[in-house]
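**Q** Take this sequence and fold it.
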Amino acid sequence: MKKDSFELNQDQTVATQCPEDGNCTFEVLENKSLEKLKGSLGESYYKVVEGKNLLLRFQYERNQIPNTVDGHYIEQVFVELDKNNLEVELNSVNSKKIRVVFARFCYCKGQTGYYDIDKGSLIIKKVEGNKYQLDFYFKITEVPQIITEIHEIFTLN
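**A** I've put the predicted structure just below:
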């Protein structure tokens, strides 16, 4: 069973169902971009930096399991868009027109980090004025995931 449990920024309506065992947040970050970096062991990771794009960030954070060390679990999804071209309809997100990234943080040896999303469909359409609707269905093949779809309505300033 899932619940609606969210923290909101700005004037946003949240429609994504959040798993009962955690909390979900959705943020619209204007004038930001994702920068891909390499760690000391050669692993790739992303950093949110100042930029010219619009960055959408969805996060699911599972409640801590009592009496466990390293019991945290977080999934994040980033969608980076050209803020001058927000309406998108992609039946295959591997089109390279936009950047979509999945991140998984947990004590899961060999199954944590950042992954480019290349399977799924993404639709962002204007509802009215500065209000947009996001519908995103996706699948990661490299690691297990809990969140497989995101439905949000957001407003830009």
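
**Q** C-alpha only now, for contacts and for neighbours.
**A** Fine.

**Q** in what helix or strand does the residue nearest the centre of the chain lie?
**A** For the chain, Val77 is the residue whose C-alpha lies nearest the centre (C-alpha atoms, centre = their mean; 1.7 Å). Here Val77 sits within strand 73-81, counting by DSSP states H and E.

**Q** Give the other helices and strands that that strand contacts.
**A** For strand 73-81, the elements it packs on are strand 44-62, strand 99-106, judged by 3 or more C-alpha pairs under 8 Å, 6 or more residues apart in numbering; DSSP states H and E.

**Q** Pull out the buried residues from the first one.
**A** Pointing back at strand 44-62 there. Tyr46, Asn53, Leu54, Leu55, Leu56, Arg57, Phe58, Gln59, Tyr60, Glu61, Arg62 (16 or more other C-alpha atoms under 10 Å).

**Q** Mind picking the two most distant members of those residues?
**A** The most widely separated members of the buried residues of strand 44-62, counting by C-alpha to C-alpha, are Asn53 and Arg62 (29.1 Å).

**Q** Now do the contacts for Cys106.
**A** Counting by C-alpha atoms under 8 Å, 6 or more residues apart in numbering, Cys106 touches Asp70, Gly71, His72, Tyr73, Ile74, Thr112.

**Q** same thing but 6 Å
**A** Cys106 sits next to His72, Tyr73 when contact means C-alpha atoms under 6 Å, 6 or more residues apart in numbering.

**Q** Okay, Asn9 and Arg57: tell me how far apart.
**A** 11 Å (C-alpha to C-alpha, to the nearest Å).

**Q** Following up with a second sequence; could you model it the same way so I can compare the two?
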Amino acid sequence: MKNIILAFLPFLLIACASKKGPAAFTEGKCRIESRCPDEGNCGFEVLKDKSLIIKSDGTGKPYYTLEDAPGKIVARYTYAAKSGKYQDDAYTEEVIFETDSELSNLHKSNPKDAKMLFGVHCFCRDKAGFYKVGKGLLDYQDNKLIIKLQDNIVEGQKTDLVMVSFK
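**A** Sure, this is the predicted structure:
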């Protein structure tokens, strides 16, 4: 009996090992640690094997589409304000970026080289749309993602710091 237990011990240790590094980012459960702005809900999702394709519309404003791309990851954080009594008073902010499956570009002090956008979705003239992120921080260490955006990409911006931990 003792030999049988010893034979299965390595398999038990492997099965119970905690996930570290990229596997935790893509497969682990996440918890948003940063404060979610008042009167709203925050969410985070990781899309495996997707690539962020940034395009420009006729006015020069950026927008994105997603494409299948093995070995790439797209991550998206959203803040959605609870709407009030009016039909067109919805307000949502979105931070979306691409990385590779090894998370190699998530150790940058300046994310301008990364494919990263900040989006505002509302019925608000000259404010709605996507903006390229030029300054800030994009980092992943010890199973924690930190996104620090530059202040006031748009007037009244709610999202400036996002911290997400992975198990």
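
**Q** quick one: TM-score?
**A** Here the TM-score for the pair of chains, by TM-score structural alignment, normalised by the length of the first structure, is 0.78; 139 aligned residues with a C-alpha RMSD of 2.1 Å.

**Q** before we move on, back to that, matching the residue nearest to the centre of the first structure against the second structure, which residue comes up?
**A** Here Val77 of the first structure is matched to Val95 in the second structure, going by TM-score structural alignment.

**Q** That match contacts Phe118, doesn't it?
**A** Yes: judged on C-alpha atoms under 6 Å, Val95 of the second structure makes contact with Phe118 at a distance of 4.6 Å.

**Q** Tell me how many other residues surround Ile153 of the first structure.
**A** Look at Ile153 of the first structure: counted by other C-alpha atoms under 10 Å, it has 20 neighbours.

**Q** Now do the same for it: its match in the second structure.
**A** Using TM-score structural alignment, Ile153 of the first structure lines up with Ser165 in the second structure.

**Q** if we can go back for a sec, distance to Leu29 of the first structure for the helices and strands packed on strand 73-81 of the first structure - can I get that in CSV?
**A** Output for those, formatted as CSV (distance: least, C-alpha to C-alpha, whole Å):
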stretch, distance to Leu29 of the first structure
strand 44-62, 5
strand 99-106, 14
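
**Q** hmm, back to that, with the second structure overlaid, report how far the strand holding Val77 of the first structure is off on average.
**A** Here strand 73-81 of the first structure, set against the second structure after superposition, deviates by a mean of 0.6 Å using mean C-alpha distance after the TM-score superposition for the first structure.

**Q** C-terminal to the longest helix along the second structure, what's the next element?
**A** Longest helix in the second structure by number of residues (criterion: DSSP state H): helix 2-16. Counting by DSSP H and E, the element after helix 2-16 of the second structure in chain order, helix or strand, is helix 22-27.

**Q** between the buried residues of strand 44-62 of the first structure, which is closest to Ile146 of the first structure?
**A** Tyr60 (8.7 Å).

**Q** Check whether that closest one really touches Glu75, as I assumed.
**A** Yes: using C-alpha under 6 Å, Tyr60 of the first structure is in contact with Glu75, at 5.2 Å.

**Q** Which residue numbers in the first structure does stretch 124-140 of the second structure align to?
**A** Counting by TM-score structural alignment, stretch 124-140 of the second structure corresponds to 108-124 in the first structure.

**Q** ditto for stretch 32-48 of the second structure
**A** Aligned using TM-score structural alignment, stretch 32-48 of the second structure spans residues 14-30 in the first structure.

**Q** Just give me how far that stretch sits from the chain centre.
**A** Its chain's C-alpha centre and that of stretch 14-30 of the first structure lie 9 Å apart, by C-alpha atoms, centre = their mean, to the nearest Å.

**Q** What's the end-to-end length of it?
**A** 18 Å.

**Q** What residues of it count as buried?
**A** Applying 16+ other C-alpha under 10 Å to stretch 14-30 of the first structure flags 14, 16-19, 22-30 as buried.

**Q** Kindly report the same for stretch 146-157 of the first structure.
**A** Ile147, Glu149, Ile150, His151, Glu152, Ile153, Phe154, Thr155.

**Q** For that stretch, give me every contacting residue.
**A** Identification of contacts with stretch 146-157 of the first structure by C-alpha under 6 Å, 6+ apart yields 12-16, 130-138.
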